[in-house]
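J.: what follows is a protein structure lacking sequence information:
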């Protein structure tokens, strides 16, 4: 019998681990070996970072495997990992029977399926000699890309040697497509739609402004005079304005102190900008729907026709709602100044990394005798 332990970060990694523990034994039996019995256990525990910003996977293996009688340990993290400047999907240590999976590197789509397949790939690599597995399905082709099912579900990847003691190799993302997939995975990992509940003050300011515009005939005439392309431009500018305000007011833009950190900072900044933009867009969509319902209930079609001086259609209501919702979002940027800075900052990877490093330092300080 082989016991596999999944040690997952809180949040998405923990949810994925819990959903996989029931199906993984059958998948391992089918894809790796039916000569042994597989058991899969999962634990949720924050994977803290060391002073170098790395997950100490070897130390975790030395502590967690004996403590829980695990034969193999796979770490699941929601933080992007790098080897130098190369973004990596996973790490392997055959000697310690431990591997690491960086979920953001799997992209934004079919994350559960890709995580399952990568876990099987990692376990197969770690137990290759013990189970007498054929290594070819897990080796990269002469072009440096994985073949078979793993290559189908991952961005372009290749194994690269590791300079870290005890780590055999990394599975790295290569090329522009790989970095785009990592960025998409980071944005999904930030779960931008969850920003909306933390923007209650901004939403209140936006709703109040939209309501005022909805009840003001001058806004109706202005919206009627604007073309759809111009309304769309106002919409985009409004979302960009609020996202920019959140970015600057909460000091979320990273400025790397060292040139070597520029690529990492660029990636983190892009993910933050996209996260805020999508979060604001979600708030805009909710505001638009609510304003549309209010317009249908409050604006009499006859009175609107008299004001606009032409027959009223559904499109006229939509243009008014479009205009007032966009202005509401601009006002929401001012209201966002009242939001909890901590709640918004936690939607960024750099903040979460710094918090984990701080917790590691705190734990180390407690362990040092006075």
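T.: Perfect, I can see it now. For clarity, every value in this text was computed on a predicted model and none was experimentally measured.
J.: can we go C-alpha only for contacts and neighbour counts from here?
T.: OK.
J.: and residue 351, that one's in a helix?
T.: Yes: assessed by DSSP: H, G, I helix; E, B strand; the rest coil, residue 351 belongs to a helix.
J.: ok, and the closest non-adjacent residue to it?
T.: The shortest distance from residue 351 to any non-neighbouring residue, by CA to CA, 6 or more residues apart in numbering, is to residue 345 (6.4 Å).
J.: okay, now the one to match up with it:
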């Protein structure tokens, strides 16, 4: 029975989690699609050095080196970095002769990411298998259906371009088999929808709901401030007098002010540098703002739920009627309006001076911070390889 080893080189955190969950289901699905009995062996390897967003195409070359190291037949990179070329959003790259592929998770959007990634991995593995076994590709049974049209674009390197990609040793030996002449890029379209999917996918990759524990300090201080305010009668009367528009304005001010404060206090905004292009920098900042906005809104809702208990305990109905212009039994609407009022006031007044629980984790939530970390690791990795190769050459010359 034929055995094929496929390596999945995943970025840390979300890409690695998805890859590990999918690896067990891929072999049976592939055999059904190919109508063959093949032993597929999928192995997941976590590696942060799969390239930066600006140089993401080099990930295929890096994947080839890891593929040779582990003696895999094929290698597929799964990254949480976006791929943008011009104004086009790229879902992934595929080099069939080399047996390497690349999938960008952000391009898969916000929902059904797991199913979409599974489709990509299966499609890439089937395509490379059909290519290397010289079978008719029109018999392919797996498709890429991502709710939008994906357009494959083939890039053919001429002999000069291919020769420039080779090392000096390969050029001297005439080894032209180690690099492919054709690569395929999968472009997401239409244009507007593709950018919406990209931003939504980047927010999804950040997993903002998992960052709520890092905001415990902010929620606790806001709760203490708002609970203190509930014992005074002035907020009771104001909650009756204020209009819905004013309540919405207070909520917007509280949430927006918190977002701006966290961005400023923890330096989450990406400024122009030589490390990132303008396109990626803009995408990173938009993603950071919306990711933080989701976290703050969830924290606000948690605070609202906690204060409902506080208002019910500390604001008796008789005292409420005596201290306000309300007559009769306090209604549920008045109860909710009072909770809404103290939530916005406590969130704005009590939490603006607070900091998050773990600043390092909050910064790691942003793409720009992860990019800088990858640049530094990549430089250390290249330096270690450079010096190790120098040592090997020196030992070889000394031996000769």
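T.: Looks like it arrived, so ask away. No experiment lies behind these values; they were computed from the predicted model shown.
J.: follow-up on the earlier one: for the aligned residue in structure 2 for the residue nearest to residue 351 of structure 1, which residues are in contact?
T.: Counting by TM-score structural alignment, residue 345 of structure 1 lines up with residue 363 in structure 2. When contacts are counted by CA atoms under 8 Å, 6 or more residues apart in numbering, residue 363 of structure 2 touches 266, 268, 369.
J.: and which of the residues you listed is nearest residue 279 of structure 2?
T.: Nearest to residue 279 of structure 2 among the contacts of residue 363 of structure 2: residue 369, at 16.2 Å, using CA to CA.
J.: how near is the closest one to residue 230 of structure 2?
T.: Note on residue 369 of structure 2: its distance to residue 230 of structure 2, by CA to CA, to the nearest Å, is 40 Å.
J.: which one of those two is surrounded by more residues?
T.: residue 230 (24 against 18; other CA atoms under 10 Å).
J.: against residue 200 of structure 1, how distant is the aligned partner of that one in structure 1?
T.: For residue 230 of structure 2, the aligned position in structure 1 is residue 214, judged by TM-score structural alignment. Distance from residue 214 of structure 1 to residue 200 of structure 1, counting by CA to CA: 21 Å.
J.: now swap in residue 369 of structure 1 and tell me
T.: According to CA to CA, residue 369 of structure 1 and residue 200 of structure 1 sit 46 Å apart.
J.: what's the answer for residue 314 of structure 1, then?
T.: Remark: distance between residue 314 of structure 1 and residue 200 of structure 1 (CA to CA) = 30 Å.
J.: ditto for residue 347 of structure 1
T.: Relative to residue 200 of structure 1, and taking CA to CA, residue 347 of structure 1 is found at 16 Å.
J.: what helices or strands is the longest helix along structure 1 leaning on?
T.: Counting by DSSP state H, the longest helix found in structure 1 is helix 262-298. Contact partners of helix 262-298 of structure 1 among helices and strands, from 3 or more CA pairs under 8 Å, 6 or more residues apart in numbering; DSSP states H and E: helix 175-190, helix 200-214, helix 228-249, helix 314-335.
J.: most tightly surrounded among these?
T.: helix 314-335 (a mean of 23; mean count of other CA atoms under 10 Å).
J.: post-alignment, that one versus structure 2, mean distance?
T.: On superposition with structure 2, the mean distance recorded for helix 314-335 of structure 1 (mean CA distance after the TM-score superposition for structure 1) is 1.6 Å.
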